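S.K.: For reference, the sequence and a predicted model appear below.
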Amino acid sequence: MSTTPSSPPTPRAAPASPQPDAHVTSRLSTLDRFLPVWIGAAMLVGLALGRVVPGLGGALSAVEVDGVSLPIALGLLVMMYPVLAKVRYDRLDTVTGDRRLLGASLVLNWLVGPALMFALAWLLLPDLPEYRTGLIVVGLARCIAMVIIWNDLACGDREAAAVLVALNSVFQVVAFAGLGWFYLSVLPGWLGLPQQDLDVSPWAIAGSVLVFLGVPLLAGYLSRRIGEKRWGRAAYERSFLPRIGPWALYGLLFTIVVLFALQGERITGNPFDVARIALPLLGYFALMWGGGNLLGRALGLTYERTTTLAFTAAGNNFELAIAVAIATFGVTSGQALAGVVGPLIEVPVLVGLVYVSLALRKRFPHG
């Protein structure tokens, strides 16, 4: 079949691909370049709305999808679809054959990450058992959503991100409940520390993965397949992708506004507690991202795959962590507050690390 476009969308100039030695941040669009400003504004707007609009939180959470507020669910789906529509699915085999990358990701996400959060939570919150437990739950929930955005903004490998996120999803379904039992009940018992229980169904986690990864992944795959068949790859990437691309950030900003509107009163009403919870989170994000970069360089990975490894290791699935904490310990629990503080710290920190990654780009080999 000919790949000549039969009736493509109106062509639109795509941004030039940055060269490895170019100053990448200068090539970002206005929307991308001022992303920290937009995200900071979205967080403030959400916090303000949660404080000044009576009953807003109840209205936003009145309808839920797999335990997550419907507006947040919609924001996540809108956020993830454009990035997954950019993935070249016919190149995934180049990722699945990279055993160094897959092995490093599994080690960082499922051995190092939970253990590091456990250690930081006990070290920095020894007198706050509820917050400590909440952070351990956060450490177990590996990211399957926002990490796709951070990776794309940092010019990471989209195909690698899709594979690693899918791998995290499978392990999340299989291992989350067992690791929760180990880190909250078994390991503290071995160390002579107070124990907790975590009652969470693997089927509930599977449902979350199916909705928040499966739906946008299927939509992105079908868009790529149908678009290339109708217009050809060049026209699809030159015309269609630039039109839907900004919606990833619109979805991200909308999600942040809604998330912080839902939890604004809880966050602003406990400023000292938020500061205590923030300390282990800051250490966790810095160490996981830095460790991912160092491991990628040691393994000889390209910049693109090292960046993907680092961000998939540093990000967490706060939607899942919050849902589990609320279901197990209650909506007003300290465990739930710890989950809520997670994105308050993760969003600005990982946005900052996007810019650090771009600044370091020329020091890495490229694929």
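M.R.: Received it, and whenever you're ready, just let me know what you need.
S.K.: contacts, neighbours, all on C-alpha from now
M.R.: Fine.
S.K.: Which parts of the stretch 101-250 of the chain are helices?
M.R.: Per DSSP state H, counting those that start in this stretch, the stretch 101-250 of the chain carries helices over the ranges 113-124, 129-140, 146-153, 158-181, 187-191, 202-209, 215-231, 233-235, 241-244, 246-268.
S.K.: Mean neighbour count, those: which tops it?
M.R.: A comparison of the helices of the stretch 101-250 of the chain by mean neighbour count, using mean count of other Cα atoms under 10 Å, puts helix 129-140 on top with a mean of 26.
S.K.: what's the angle between that one and helix 113-124?
M.R.: Counting by axes from the mean of the first three to the mean of the last three Cα atoms, to 10 degrees, helix 129-140 lies at 160 degrees to helix 113-124.
S.K.: Please compare the first structure with the one that follows:
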Amino acid sequence: MTTTAPAAPATRRLSTLDRWLPLWIGLAMIAGLLLARFVPGLSGLLAALEVGGISIPIALGLLVMMYPVLAKVRYDRVAAVAGDKRLLISSLVLNWLVGPALMFTLAWTFLPDLPEYRTGLIIVGLARCIAMVVIWNDLACGDREAAAVLVAINSVFQVVMFSLLGWFYLTVLPGWLGLDTQGLDISVWQIALNVLIFLGIPLVAGFASRYLGERRKGREWYEETFLPRVGPWALYGLLFTIVLLFALQGDQIAQHPWDVARIAVPLLAYFAVMWFAGLLTGKALGLGYARSTTLAFTAAGNNFELAIAVAIGTFGATSGEALAGVVGPLIEVPVLVGLVYVSLWTARRWFHTDPYTAERMPR
């Protein structure tokens, strides 16, 4: 039997701010590069604002970005999503078997002569997304409750599996294949701290907002008055984070444009393959448009903050591994924004569904 997510309200239709998102992101990228170029010492100042390997300004941007989306989640529907074994199992397979293996293959295929960048890409492939995926999913009218569940599950697996898979893909598997090996020194605590900050804080805040807001003012007030007020802050936080990322790494990008281009090629292939694999898997399993697109974005996204922190902590801030980690989100952001629009197109063409109302359309 085909399972579809509950109908999405018509208010999810893209706002003017959302429709022009590619323009805003492009301007944010340019602003970050200009800041790096014309404000001496800014990148050093931002890099110095770190605690435990986590950038405080970027963390604030991500928290502002995630809170409005998680405040929209209907937590009373989460139990129903958690019971969908097809969704959960397919997500785990894509994220923890297919994703790391694909990135390992692409890194060795495209960067056989650049071991530092290759290692950095493999680390990116191991860090499954727990932050930006919620906003891509929301823009594509995916299932918010499903996204919350999958992100939470991936977070648990991230704490347990990241170091183990890092050892396997950087040491064990290359050794079996007669390739160069590399070590990875990362504590479970550092991974857990990353998950706690970038998922735990906004998730608790989102749940508390809905619980207290509905209890005191009612669901109608919460969804029709409160959410429209806080909703735009998700994109403000996203744009702020993008400006910071480009400001932090503007010099590296300018000094190594050819290296950035070489790193970008396997990343482009990775995001495209993982996204389409997730969408087609969801369609084949009969999950419906909303959950299929959620599966696609959770499979394609990566936790760039963890990947960068691990690369810097293990290999140093000026290492090739760190540069590869930084290029990850710089490619991921515009690619996944483009895939939001591809997703909305497939809703009508492949799923015969209006993505904004979840209503079936005539074939």
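M.R.: On my side now, so go ahead. Model, not experiment: these values are computed from the prediction.
S.K.: Turn the helices of the stretch 101-250 of the first structure into JSON lines, columns for distance to G97 of the first structure.
M.R.: As requested, these are exported to JSON lines (distance: least, Cα to Cα, whole Å):
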{"stretch": "helix 113-124", "distance to G97 of the first structure": "24"}
{"stretch": "helix 129-140", "distance to G97 of the first structure": "26"}
{"stretch": "helix 146-153", "distance to G97 of the first structure": "20"}
{"stretch": "helix 158-181", "distance to G97 of the first structure": "11"}
{"stretch": "helix 187-191", "distance to G97 of the first structure": "35"}
{"stretch": "helix 202-209", "distance to G97 of the first structure": "24"}
{"stretch": "helix 215-231", "distance to G97 of the first structure": "20"}
{"stretch": "helix 233-235", "distance to G97 of the first structure": "24"}
{"stretch": "helix 241-244", "distance to G97 of the first structure": "27"}
{"stretch": "helix 246-268", "distance to G97 of the first structure": "29"}
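S.K.: Out of those helices, flag the one nearest S69 of the first structure.
M.R.: helix 246-268 (8.8 Å; Cα to Cα).
S.K.: Onto which residues of the second structure does that closest one map?
M.R.: On the second structure, the counterpart of helix 246-268 of the first structure by TM-score structural alignment is residues 232-254.
S.K.: Would you mind measuring from the corresponding residue of the second structure for G57 of the first structure to A247 of the second structure?
M.R.: Here G57 of the first structure is matched to S43 in the second structure, going by TM-score structural alignment. Distance of S43 of the second structure to A247 of the second structure, given as Cα to Cα, to the nearest Å: 6 Å.
S.K.: which residues are in contact with both of those two?
M.R.: With contacts taken as Cα atoms under 8 Å, 6 or more residues apart in numbering, S43 of the second structure and A247 have A36 as neighbours in common.
S.K.: Please confirm that G313 of the second structure is located within a helix.
M.R.: Yes. Using DSSP: H, G, I helix; E, B strand; the rest coil, the assignment for G313 of the second structure is a helix.
S.K.: In the first structure, what residue corresponds to it?
M.R.: Match for G313 of the second structure (TM-score structural alignment): A327.
S.K.: quick one: contacts for that match?
M.R.: Listed by Cα under 8 Å, 6+ apart, A327 of the first structure has no contact partners.
S.K.: I'd like to know how far G178 of the first structure sits from W122 of the first structure.
M.R.: Applying Cα to Cα, the value for G178 of the first structure to W122 of the first structure is 20 Å.
S.K.: and if you look at I226 of the first structure?
M.R.: If you go by Cα to Cα, the gap between I226 of the first structure and W122 of the first structure works out to 51 Å.
S.K.: and stretch 292-312 of the first structure, which stretch of the second structure?
M.R.: Using TM-score structural alignment, stretch 292-312 of the first structure pairs with 278-298 in the second structure.
S.K.: what's in contact with the matching stretch?
M.R.: Contacts of stretch 278-298 of the second structure (Cα under 8 Å, 6+ apart): 1-5, 86-87, 90-91, 94-95, 128-129, 133, 136-137, 140-144, 146-147, 150-151, 274-277, 299-300, 336, 343, 347, 351, 353, 355, 358.
S.K.: Give me the buried positions along that stretch.
M.R.: Neighbour counts over stretch 278-298 of the second structure (16 or more other Cα atoms under 10 Å) mark 278-283, 285-298 as buried.
S.K.: so which helix or strand takes in the closest residue to I312 of the second structure other than its chain neighbours?
M.R.: Computed as Cα to Cα, 6 or more residues apart in numbering, the closest residue to I312 of the second structure that is not its neighbour in sequence is A322, at 5.4 Å. In this assignment (DSSP states H and E), A322 of the second structure forms part of helix 320-349.
S.K.: on contacts alone, who are the packing partners of that helix?
M.R.: If you count contacts as 3 or more Cα pairs under 8 Å, 6 or more residues apart in numbering; DSSP states H and E, helix 320-349 of the second structure packs onto helix 21-38, helix 115-126, helix 133-139, helix 233-255, helix 257-284, helix 288-300, helix 304-315.
S.K.: so which of the ones you listed comes closest to V51 of the second structure?
M.R.: V51 of the second structure sits nearest to helix 304-315 of all these, at 10.7 Å, using Cα to Cα.
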